[in-house]
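A.B. asks: Based on what follows, work out the 3D shape:
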Amino acid sequence: MLPETQGAAVPQDANHWLREILTAPVYDVARRTPLEPASRLSARLGNQIWLKREDLQPVFSFKLRGAYNRMRQLEPAERAAGVVAVSAGNHAQGVALAARELGVSAVIVMPQTTPRIKIQAVEALGARIELCGDSYSDAAARGDAIAATEGRRLIPPFDDAAVIAGQGTVAMELIADHRGRIDAVFVPVGGGGLCAGMAVYLKALDPSIRIVAVEPEDAACLAAALEAGRPVPLDQVGLFVDGCAVRQVGDITFALLRDRVDEVVTVSVDQVCAAIRDIFEDTRSIVEPAGALALAGMKRWIARSGAENGDLVAVLSGANMNFDRLGHISERAEVGGEHEALFGVTIPEETGSFLRFCRTIGRRSITEFNYRFRAAHEAQVYVGVQLGSAAERVAIRETLVGAGYAVADYTQNEVARLHVRHMVGGPAPALERERLFRFEFPERPGALFQFLETLGTRWNITMFHYRNRAAAYGRVLAGFAVKEAEDAAFEADLARLGFWFSEETGNPALRQFLL
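C.D. replies: Sure thing, here's the model as predicted:
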């Protein structure tokens, strides 16, 4: 049995971890998931690509391995008192399933922003659910309170030796099922439990296997810890890859990873969306963003390193995703897979100008076309073009510039992709001064009311656009009439609101189409 490691020295002995992983009783609840070749990806990327299918677990995620291993090691008195866990997703389902199998009472604390599909999945497993606050930290405070008042054992999602050993059984299966040499294994990282468990096992058996940790660009807590030499909190965490949206890597997981991970690769939202589509095309299965993270990192690593003819493994960590998010993912996958380019083009406002513009683009598929009259002699066009290759994006821009058009490439402009493409309009000439901001709204009743109560009673809202695809947070673009002398008071109200925001007044896409 693993010792308690919170606040104590973390065991580093390889034999210790091999023994704990090999004897972890996870198969009481977990499946031995397949290691499948990805033929389409292999042919396209010039390497033999393997997918470790943890999305096929009973709760559609690897998380039940660690949760069950931790709960099997509870003392009789702890089992009698019950457990509590804080999670908005896969860990919650793992704990709930383990509790049902072991006959243990479980309370799962979730933020109020948790999508209904995840709440229903946990309810179906028989756990008691409490919804608390808008964020994980709010829910965590409630979980600590329940543990203290009800005497329940808190089951951590990643920073626990037994949890790490349970997750390490993924690597045990991988080694057993693969024939021949493995050059690199790509593992998604949130708090680091899966990567730590796999890394200690793989490096103990074959130190030559390259361990590549993959993180979202906007939630790279392991990369930050490695740079600082210790776990450090991130100021902000992106929420799209919700299964890996962790502000700080665990103390135990970092102690195991710092000398075992060979490198960290970070990827964008668009690259994750493209990887979700890649997986679907090879397997006809749809994974969640965290489930595709490792493959997105592998693709970026191959492009950067020029690797060829290697045996590379990506762990598909989960498939718990709302159906309503698929539209947004499909839209972003076009850009992430370099299948679509987005341009803002100024064309003459005269008869035949559209036809001449389309002739200049040539016989390419137009994915989007938005037009706005701007002045007596010119018009603004927001156009999406389907690409056959990444080089074609540059070629299209050069062709348009060569034909005399003023062209801006907005393919990588977040505001242009999330908002402007749905809002092509024009300036509001009566406004003396306007400031534009992006916000992330928690998806709960009262969020809009809180926004309006804080900012809408004193400041004139000049524009408002909301976008959400069944995520915990919605995206908002809003404009305000603010005189220069009022900036300090307005910014104080922004801070009081408490929502994430970013000023976009100078964004070139907004200036071309909306200002």
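A.B. asks: CA only for contacts and neighbour counts going forward, please
C.D. replies: Fine.
A.B. asks: what secondary structure does the residue lying closest to V401 once chain neighbours are set aside sit in?
C.D. replies: Residue nearest to V401 in three dimensions, not counting chain neighbours: V407, with 6.5 Å by C-alpha to C-alpha, 6 or more residues apart in numbering. The local conformation at V407, judged by DSSP: H, G, I helix; E, B strand; the rest coil, is strand.
A.B. asks: run this one through as well so I can compare:
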Amino acid sequence: MAEHAITLQDVERAARTIQGQVLRTPLVPAPRLSQITGASVCVKHENMQPTGSFKERGAANKLESLTSEERQRGVIAMSAGNHAQAVAYHARRLGIPAVIVMPESAPLVKAENTRSYGARVVLFGETLYESAARAREIAAAEGLVFVHPYDDPRVMAGQGTIALEMLADAPDLDQIVVPIGGGGLISGIAIAAKALKPSIEIIGVEAALYPSFTNAIRGEDRPIGGATLAEGIAVKTVGQLPLPVVRDLVSDIILVEEPLIERAVNAYATLQRTMAEGAGAAGLAAMLAEPDRFKSKQVGLVLCGGNIDARILASVMVRELERDDRIASFRITSHDRPGLLGRVASLLGDLGANILEVSHGRLFLDVPAKGVSIDITIETRDRQHTFEVFEALKAEGLAPQRIDSRCLSETAY
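C.D. replies: Just a heads-up that it's a prediction; the model follows:
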């Protein structure tokens, strides 16, 4: 086993350093999530930190270690958003000038929040790799201290304090499920948790579009890149300090596809009543992807961040309603006669369906000259209710054609 960059003592020292500077977040039982996963689930709510993510722990530990001369010079960091906010927040608290380089694609809410904490924000590049290169250029030119988001022992140790708190609150945990980006979070947690409880399993989760650690550890060559909801863990290059820790101490890495990440974000909002960004929900997505891996176990989920744009969250929740057939769209094509729309609306009302949207079409070439098409979107109680509504429409001779998320269905529902 390779020598690791940090030890349990480093994590314990970090816990003393950040005490009173970072919120000790609650570990909350999640009965509804337990019900859908078949495990006994509790959630570590790092989304309750002032800047909305676990990144405050590592940032605070790193910044507290700087000398007076380094603090006067200032710091610089590169980040897609959460590390940026954490560094900016604690730099302002400590009176340290901060510059943050973020990809141009960084979520607007994260960029604006970072500015609100007093940091100078530089948007540069399409990826974190390009942002990192620019940050190092600025650091060299301006004499700033570079605060890496994961390839730094003090940052890793700070993130590892999560494990100390989780095992103090729930010493019977069998597994801790941790999202993986660059590896700072999971490596810190693994060092602390395995030292305190060698039998515990640490399970990592990567977005399927960014299997960086999977490739590095398994010697695979999966493609990396693409638009993911989990931009917080969309990292192409693994941390060199976290890598040996993950290789030695992490039991497994699960890759999760985008639909399951969306489902997990929605589940946190509707079942746990809490905000989770895509990266923050990745652990739950892994449990949904491989339920047998967690069945009947005591599982701790690290909800590592809740900084999700309100528009994206709304879109995710509506898309999940569509996947569950609680929102459905269909088209009726018929003779254009008075009262048709009223008849359809009355029928839907009698069936208990809520009409969300109606569109009349008379000029489409695939509609007869004396015909009309009506596109209707409805909300129902559940999939069975939707089926009953469509069956009733068919019984009335209206022959509804389902419009799914991609196109008009070739057949009636």
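A.B. asks: so what number do they get for TM-score?
C.D. replies: The TM-score (TM-score structural alignment, normalised by the length of structure 2) is 0.79; 397 aligned residues with a C-alpha RMSD of 3.9 Å.
A.B. asks: okay, now the residue nearest to V401 of structure 1: neighbour count?
C.D. replies: Other residues within reach of V407 of structure 1 by the criterion other C-alpha atoms under 10 Å amount to 16.
A.B. asks: what does E320 of structure 2 give?
C.D. replies: Summarising burial for E320 of structure 2: neighbours were counted as other C-alpha under 10 Å, giving 20.
A.B. asks: Distance-wise, check it relative to A314 of structure 2.
C.D. replies: E320 of structure 2 sits at a distance of 10 Å from A314 of structure 2 (criterion: C-alpha to C-alpha, to the nearest Å).
A.B. asks: Which positions in stretch 8-28 of structure 2 come out as buried?
C.D. replies: Within stretch 8-28 of structure 2, the residues that qualify as buried are 8, 10-15, 17-18, 22, 24-25, 27-28, counting by 16 or more other C-alpha atoms under 10 Å.
A.B. asks: Among those, which one lies nearest to E206 of structure 2?
C.D. replies: Proximity of these to E206 of structure 2, judged by C-alpha to C-alpha, is greatest for L27, which lies at 22.5 Å.
A.B. asks: For the closest one, list the residues it contacts.
C.D. replies: Under the criterion of C-alpha atoms under 8 Å, 6 or more residues apart in numbering, the contact list for L27 of structure 2 reads C42, V43, K44, H45, M166, D169.
A.B. asks: That one matches what in structure 1?
C.D. replies: Aligned counterpart of L27 of structure 2 in structure 1: L35 (TM-score structural alignment).
A.B. asks: where exactly do the strands run in the stretch 301-413 of structure 2?
C.D. replies: Taking DSSP state E, counting those that start in this stretch to define them, one finds strands in the stretch 301-413 of structure 2 at 327-335, 354-361, 371-379, 401-403, 408-412.
A.B. asks: Turn those into CSV, including distance to G184 of structure 2.
C.D. replies: Shown next, in CSV, are those (distance: least, C-alpha to C-alpha, whole Å):
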stretch, distance to G184 of structure 2
strand 327-335, 40
strand 354-361, 45
strand 371-379, 43
strand 401-403, 44
strand 408-412, 46
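A.B. asks: of the ones you listed, which approaches Q85 of structure 2 most closely?
C.D. replies: Taking C-alpha to C-alpha as the criterion, Q85 of structure 2 comes closest to strand 327-335 out of the strands of the stretch 301-413 of structure 2, the separation being 36.3 Å.
A.B. asks: Could I get the buried residue list for that closest one?
C.D. replies: Within strand 327-335 of structure 2, the residues that qualify as buried are I327, A328, S329, F330, R331, I332, T333, S334, counting by 16+ other C-alpha under 10 Å.
A.B. asks: So which of the contacts of L27 of structure 2 sit within helices?
C.D. replies: By the criterion of DSSP state H, membership of the contacts of L27 of structure 2 in helices covers M166, D169.
A.B. asks: Understood, closing this out.
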